[in-house]
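[1] with the sequence up front, the predicted model follows.
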Amino acid sequence: MQLNYHAIFLSLFGTTLLTGLPRAFAQNVPSGPTVRAVIADSSSRQVLPYVTIGVVNEHGSPVAAAYSKENGTFSLQLPGSGHFRLVVSSVGHRPLHLPLNAAHGAPALPDTLWLATSSRQLGEVQVVARKQLIEQKPGMLVYNAGNDIGNKGGTAADVLRKAPALNVDPQGNVTMRGSGTLRILVDGKYSGQMARSAADALNMMPADIIQSVEIVTTPSAKYDAEGAAGVINIITIKNGKSFSGALEVTASNWEQAINPRVSLSRDKWNMSFHGHFHRLQDKSAAITERTSLKDGAPTQTLFQEKRQNNVMPHTSGELTVGFTPDSVSELSLNVNAWLGSWPDGSRQTTRIRLPNGTFADAYLQDARKKERFLGADISLGYNRKLKRPGQEFTAMAQVSPTGGNSSYASTQSAEDGKFRSREENFSKTRNTEYTLQADYSHPLSADGAFMLESGIKSIFRDANNNYDVWYADAPPPAALDFLADRSDKFSYSQTVLAGYVLMKMKFKHGWYAEAGARLEHTGMEGKMRGGKDAFSNTLLNFVPTATLSKKLTDEQTLSLSYAKRLTRPYIWDLNPNADASDPSNIVVGNPSLLPEIMHQGELSYGFTPSSGLFLNLAAFYKQTDQSIFDLTTTNDNGVATTQKQNLAGNRRYGMNFSSAFSITPKWNMNGNFNLNRLDYESRALFIVSKGWATDVNVNTMYKLPGNVSLQAFGEYSTRQVTFQGHRTPWFFYSFSAKKELKETKMTVTISAINPFNNTLSQTEVINTAAFRSSVLNRYYDQSLKLTLNWEFGSMFEQKARKKISNDDVREKGGE
């Protein structure tokens, strides 16, 4: 990287003024008039904080100094009357010199002082400072994943596992403060890949492209109301280079991946691309024991042992093209596409024992599941910065076509190998989504202290699922019989029309207030083949949000916020196609699901002293009505059926503590502690389930001589309450070492995942009046991973892009 030494000199000059002048002029100095203005960038039209402002007299000696605030304003009192010169300087901009004639009162200054961007090349220097691993910003916590060496060669799931207030279970499902009904965005943009299955999508995104993660616990009215728990925004790396890129190759005993990315810019055009080619092996085992009850006495006990070992090849890529016709306008095209094969084959042994000890049945189940998927998000964006600083208009459009073919072939045989039955289910899903969005921000005051934001948005979804089921109780070559009662076509459409208004206000003495409201109209329609079992529902949701914060000191902030959120069911929750590949455990959708509605309050305290310490403490309370949860029931034969329902509400409250600090200049540490209580109550089902849960993680990094870094990470999650039972504790840990070869711009990272444990285990327990069950899941993830990363290219400044943020689709598998 190169620096402009002239700009550095001016900045140091300004710093000297700021530190030296208060002492030099501490005596009685004649007071003069005050000058005020706003500092802004002439190209981006955005205000510039912390710009150095100095005043020199006719002899060139410094006589006063100040710096601009976060909103770009400054106020500076002159030492007396006379002729002066104002010097405004900021790194990356040309210095501004203005005469000040204070001989007859306050000199006249424009309301806004515009600084032009410097085009001079900067000399090469070594950067010794870096962002904190965790930062606090208004309304969010930010985890700077690019500074964490343990993420090399990993996936987005590995990154989120270390972020504050988040928890990632062994299956890759993400929760925020114990709740999984959240939205995951990529660069502020909705992703159909995330909507299909967040856990799968996170495993398809390489950690190498992630710059930071924004955790928004109480989103404002600007965000879609969808996502009761909150919003996660994954920010990817924007290569600021005229021609640059990176190639990452990783290999372990469970996965192999190649991740290329490239960026180039010329004149008014710029382009970036990143790809992901991933082969992942997924091995697991499960032991199930379920006892059916009648009047409290056991009637039969089901024993199952299941093993899975699947290889899942998949790929994804994203292309962004930007065009800036002038200094205030920008056009962008973004295409994100993905495809892959996600098999889920298994072999399972089942035995059913009666209370007298005899076995009523025993069989082997061989299930071969396949899922092939293909999808894309294609978006166009236009952004224009208007005349006033902070005044901006954005318009965006996106189309997201996705499709997938899933099927299973399940064969059942006796323990002696004699054929019993076979079943095949063929399912084809097609989904198209269109989004139109426009946003406008308008400053209501010259200093930007009062800002009004507004916008409108429309989403149109159309999904179809055709499924056919075939069955035979005779071995091949006997023909399969078509089961018309279990075959159908499910069509579902959803329309969301929304608008919002948000007011942001900065007051004196460190007070900040934000209040907004969003109105969302939702129309849902569904039907089976021939129009049978048709249903429709129309909802109008008023979604208010509010935040009040006080900057107690330069280092301490106290904030109180409220948000109303909702979670809509989607086609995966509604689809009535039953997965009966295991005839003793059936999973089916529920077309009659309604959205859940949540109210949340949060009180947070932030402490960020100049020493580099970061501390955030938050207490929260959530009330959810008609919550969406999994309900498992059994019939007289002991067959279990799992389906999502709205038959309960819940309360969740607790606290979250996050901290990052340096033990020594070479030894850093950060950690998170989450404590929450979940209370489920269903009057319809006469079920009450309550309990506390805790999860804690610790991450530490130490720098050795020779550009070598070491890192260790560990996470422990205690027993967690579910609607019908609980999940047992689990523990995850890893060690990493990184060597940087600066001459070749090569980085070598070696990581050990759970090196002392062959599997990661967790048991799911359900206790009801009709049955009690436990499922012990073991996930094979012990691995040794080697990652090579090579970076190339030269620097240039690339603008960040705004993209569609459809954060209103419930991810598959959220709870």
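    Cool, got the structure. Here the structure is a predicted model, which is why all the values come from computation and not from measurement.

[2] for the rest of this, base every contact and every neighbour count on C-alpha atoms.
    Noted.

[3] residue 228: which element?
    Here residue 228, judged by DSSP states H and E, is contained in no helix and no strand.

[4] state the distance from it to residue 712.
    Taking CA to CA, to the nearest Å as the measure, residue 228 falls 33 Å from residue 712.

[5] show me which positions of stretch 565-576 end up buried.
    Across stretch 565-576, burial judged by 16 or more other CA atoms under 10 Å covers 565, 566, 567, 568, 569, 570, 571, 572, 573, 574, 575, 576.

[6] tell me which of those residues fall in strands.
    Applying DSSP state E to the buried residues of stretch 565-576, the entries found in strands are 565, 566, 567.

[7] the first one contacts residue 543, correct?
    What that stands for is residue 565. Yes. With contact defined as CA atoms under 8 Å, residue 565 reaches residue 543; the gap is 6.9 Å.

[8] shared neighbours of the two, which are they?
    Taking CA atoms under 8 Å, 6 or more residues apart in numbering as the contact rule, residue 565 and residue 543 both touch residue 225.

[9] quick one, what contacts residue 484?
    Residue 484 neighbours (CA under 8 Å, 6+ apart): 468, 469.

[10] ok, it to residue 471 distance?
    Residue 484 is 11 Å from residue 471, by CA to CA.

[11] check which element follows the helix or strand harbouring residue 751 along the chain.
    Element membership of residue 751 [criterion: DSSP H and E] is strand 746-753. Under the assignment DSSP H and E, the closest C-terminal helix or strand after strand 746-753 is strand 759-767.

[12] list the buried residues for that following strand?
    Those would be 759, 760, 761, 762, 763, 764, 765, 766, for strand 759-767 by 16+ other CA under 10 Å.

[13] got it, and stretch 664-679?
    By 16+ other CA under 10 Å, the buried positions in stretch 664-679 come out as 667-679.

[14] and here is the other one:
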Amino acid sequence: MRYFFFISILFLSLISTAQTTKNKGSITAKVIDSQTRVPIEMAIVSIYKAEENKPFNGVTTDQKGHFTFNNLSEGTYRIGIEFISYKVFFIEKVTINTSSNNLNFGEVLLVPIANELSGVTVTSKAASVQSKIDKLVYNPVNDLSSQGGVATDILKNVPMVSVDIDGKVELQGSPNVRFLINGKPSSIFGASVSDALQSIPASQIKNIEVITSPGAKYDAAGTGGIINIILKENKVQGINSSVNLSLGTRLENGSFNLNAKKGNFGSGIYFGGNKQLNTITRNSSDRTSYNPTRDTISSLHQNGKNPFTRSSYQTGLNLNWSITEKDELSATLGFNHFENNSTGTTLQNQQSYLTDGSLLSILNSERKSAGSFKNDATDWSISYKKTFDKKDQELNVLVTSSSGKSINNSSQETIIQEDNSVSGNRNYNPGKNHELNLSVDFTYPLAEGFTFETGAKSTFENIESQVVSDTLSNGNVYINDLGQSYNFIYKRNIYAVYFSSSYTLFNGFLEGQAGLRYEKTNTTADFAGVNIPDYDTFAPSFVMQHKISDSQSIKFSYTFRIERPDFEDLNPFFNISDPHNISTGNPFLKTEKGNRYELGYSKNFDNNANFYFSGYYRYNTEDIQNLTTFYNEFGVGKTTYTDVTLTRRYNIGSETTYGASLFGSLPVNKKGTIKGTFDFGERTNSTPGFASVNSFIYRANLNLSYKFSPDMMGEIVGNYRSTQKSIQGERPASFFYNIAFRKQFLNKNASVGITMANPFNNYLNQRSSSYGDSFYQVNNKDIPVQSFGISLSYKFGKLDFKKGESENHEGPLQPEI
């Protein structure tokens, strides 16, 4: 059925090539530098009605310098074009009528302003959320609560995205999110997504793109969608730099950027690092379990503390060379390091008794554990872009490489208090992964309102993991356990080709994109008993949008997605840092499949208020879920553990989710702004052998900001995430709130900020539960959440193109970008 619908959309898009606009007109042009002939991106283009001084609409030029105004009524207009360090240019007396309704002015030359660049600061007003036909873009420029923070702090404020206390991210209720950096994959997400996100300073992030229904150009992976983190880069002529530093009771952070661009060559370097200071989590758990005949009951009580630290740093270099007006070469190189260290002491009490209450045994013990994880990732890319005389015709070639090395160390020793006997183990788990991507994309405009795009991509992934496990002998000597020591090699090659089109239908009434992606996956695993057959994936997608007016639109989309298991899911390493709660990966995992439908609506108001709605339906099969099983005795190698729950990932059943996301922003008294996000949905898990589980989940975010003066702002943010039921238990709710202030000075080139996270609560209590046929367990965590911090920022250089804080409403319209 979905293929029939997809073919129908393509057929309608072909019909559009024969249509002409009768009642509405359009104006288009390409803005370039008069000296270098290089296209100017982000130039502000405003359109005025004749004899009026206030623009009624505005856009910005795209990466190729193009802009277009559509659906223009008959009449006379004038166009104003401006960009920092260039003279303002006007196109006067532009007339739309029945005989001349689609006007193309070709190349418009902007003339640089000579010798007037020192210390220039240009600002433009920016909306925090912009809805595009294929994505939602979040601009964190005025997120005071994330100043001095990390990527996770920004994601907490992004519509449709939720983050739990452990840093795990969900997109409209789905944890299967594909993360990209500047549109490219990175190996830093392969080892631990939450650690990777907490290694990226918030000061390095330009914006966040949320792509819930990715088109055919994107990889098919990620049933939840894609989150693309766009880092800051240089876009304007001159030299500019910034330094950010923050000190706090729980987190220290710093970053440095230096960018330079002259003529057709630009470069930039950056360095950033952060450290989460020592925090102590208090935890306890109570478990009741039964033997197979259910005539004996066992209880396990654990109570302990776990100090934890995390640190990271990253650095990188980017280069851009516009070889000619139509040829551009770019290269990037980046390195990212993060690590965490933890220790813990846990008191344990085990009891066994009959169903009549008769005590059979009692055992008291103390477990001391330690763990560390380190990951180094190196990413590089080379891209070439070729444009042609024909508008919108483009060729892109991209090569990316991402390599990661990780080391996971863990150990634990348990002392039985009754006889002072000691047992223990230690594990050394080094691993490395490498991903190479080769892609070619070609775009060709077939006719007015119809563009064809095709491309091919090859991805080569290689994952290697080694496990060396030692067991503590009766003589208190560690002896290698061959049963727990092994090598794991996993290789996956993906070959893809796609076709897509962008189209306009019915005189501009509808616009959209439709495409089909084919991927062939070849997988090999050097692990006993693992044989994974090749498989083919056909992933259709489409999106249709109707612009009700210049300020509001409605869209409908469909996409087919898959979720391939990653390194953390596949690694068969047994984590025995707690011998009573063991976890491991599953190299036998298959690909999860998902279908997603979405209906979206966005509206911008004259007072700069805006509203966004997204309703969705998602159905996944071969659903990848955690499954916990209780064992009275469980053997790993030569060691047998008692009273054990083993958690492993499986393909089990299906998941159906439907819900909605709402975002709104409302200015108050020209100085205040209220922003709010509300996500809710109903999720049903159907798993063979288990009762179906229905869970209503929701998340709310409220942001209140106030501008005390042109250079001082304050903000209060609250974020609530509801409890969630799973097939075997319940995940806890969470609530965070932040208070922040920022004072700017030195002509807004410097600022000082104060951030308070949960200032009236030292800890957040997290209560979760899990159960199975023969056990029931309750876990409690007291996680430290209170922190206070101060952040400093300074920017300098010839140019500072800053978006976000202009109070100028008299000049050309400042578009929402």
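    Happy to help now that I have it. Bear in mind that the values here come from a model prediction, so they are computed numbers and not experimental data.

[15] quick revisit: just give me the closest of the buried residues of stretch 565-576 of structure 1 to residue 66 of structure 1.
    Checking the buried residues of stretch 565-576 of structure 1 against residue 66 of structure 1 by CA to CA gives residue 565 as the nearest, at 42.9 Å.

[16] what's the closest one aligned with over in structure 2?
    In structure 2, residue 565 of structure 1 lines up with residue 561, judged by TM-score structural alignment.

[17] distance of its match relative to residue 781 of structure 2?
    35 Å.

[18] same deal with residue 158 of structure 2?
    Counting by CA to CA, the gap from residue 158 of structure 2 to residue 781 of structure 2 is 26 Å.

[19] higher neighbour count, the two?
    residue 158 (24 against 18; other CA atoms under 10 Å).

[20] secondary structure class for whatever residue of structure 1 lines up with the more buried one?
    Superposed on structure 1 with TM-score structural alignment, residue 158 of structure 2 falls opposite residue 163. Here residue 163 of structure 1 is recorded as coil under DSSP: H, G, I helix; E, B strand; the rest coil.

[21] the match of residue 565 of structure 1 contacts residue 223, correct?
    Yes. Here residue 561 of structure 2 reaches residue 223: they are 4.9 Å apart, a contact under CA under 8 Å.

[22] so which strand or helix has residue 212 of structure 1?
    According to DSSP H and E, residue 212 of structure 1 maps onto strand 210-216.

[23] after that strand, which helix or strand is next?
    Later in the chain than strand 210-216 of structure 1, the nearest helix or strand by DSSP H and E is strand 230-236.

[24] output the contacting helices and strands for that following strand.
    In terms of contacts (3 or more CA pairs under 8 Å, 6 or more residues apart in numbering; DSSP states H and E), strand 230-236 of structure 1 is packed against strand 182-186, strand 210-216.

[25] list the buried residues of stretch 469-482 of structure 1.
    469, 470, 471, 472, 473, 480.

[26] likewise stretch 317-326 of structure 2?
    317, 318, 319, 320, 321, 322, 326.

[27] chain center to that stretch, what's the gap?
    28 Å (CA atoms, centre = their mean, to the nearest Å).

[28] now stretch 467-476 of structure 2
    Distance, stretch centre to chain centre, for stretch 467-476 of structure 2: 41 Å (CA atoms, centre = their mean).

[29] that one: end-to-end distance?
    Stretch 467-476 of structure 2: ends 21 Å apart by CA to CA.

[30] the more surrounded of residue 228 and residue 712 of structure 1?
    Taking neighbours as other CA under 10 Å, residue 228 of structure 1 and residue 712 compare with residue 228 leading, 31 against 19.

[31] counterpart of the more buried one in structure 2?
    By TM-score structural alignment, residue 228 of structure 1 lines up with residue 223.

[32] tell me who's in contact with its match.
    Residue 223 of structure 2 neighbours (CA under 8 Å, 6+ apart): 174, 176, 177, 560, 561, 562, 563, 592, 593, 594, 595, 620.

[33] 7 Å instead?
    Neighbouring residues of residue 223 of structure 2 by CA atoms under 7 Å, 6 or more residues apart in numbering: 176, 177, 561, 562, 563, 594.

[34] with residue 361 of structure 1 instead?
    Counting by CA under 7 Å, 6+ apart, residue 361 of structure 1 makes contact with 351, 352.

[35] how about residue 586 of structure 2, what's its match in structure 1?
    For residue 586 of structure 2, the residue aligned by TM-score structural alignment is residue 590.

[36] its match and residue 196 of structure 1: what is the separation?
    17 Å.

[37] mean per-residue distance, the longest strand along structure 1 to structure 2?
    Looking across structure 1 with DSSP E, the single longest strand is strand 297-326. Averaged over the aligned pairs, strand 297-326 of structure 1 sits 1.9 Å from structure 2 after superposition, using mean CA distance after the TM-score superposition for structure 1.

[38] what residues sit buried inside that strand?
    299-306, 308-309, 311-324.

[39] for stretch 693-709 of structure 1, same thing?
    Using 16+ other CA under 10 Å as the burial criterion, the residues of stretch 693-709 of structure 1 that qualify are 693-703, 708-709.

[40] how distant is it from the center of its chain?
    Relative to its chain's centre, stretch 693-709 of structure 1 lies at 22 Å (CA atoms, centre = their mean).
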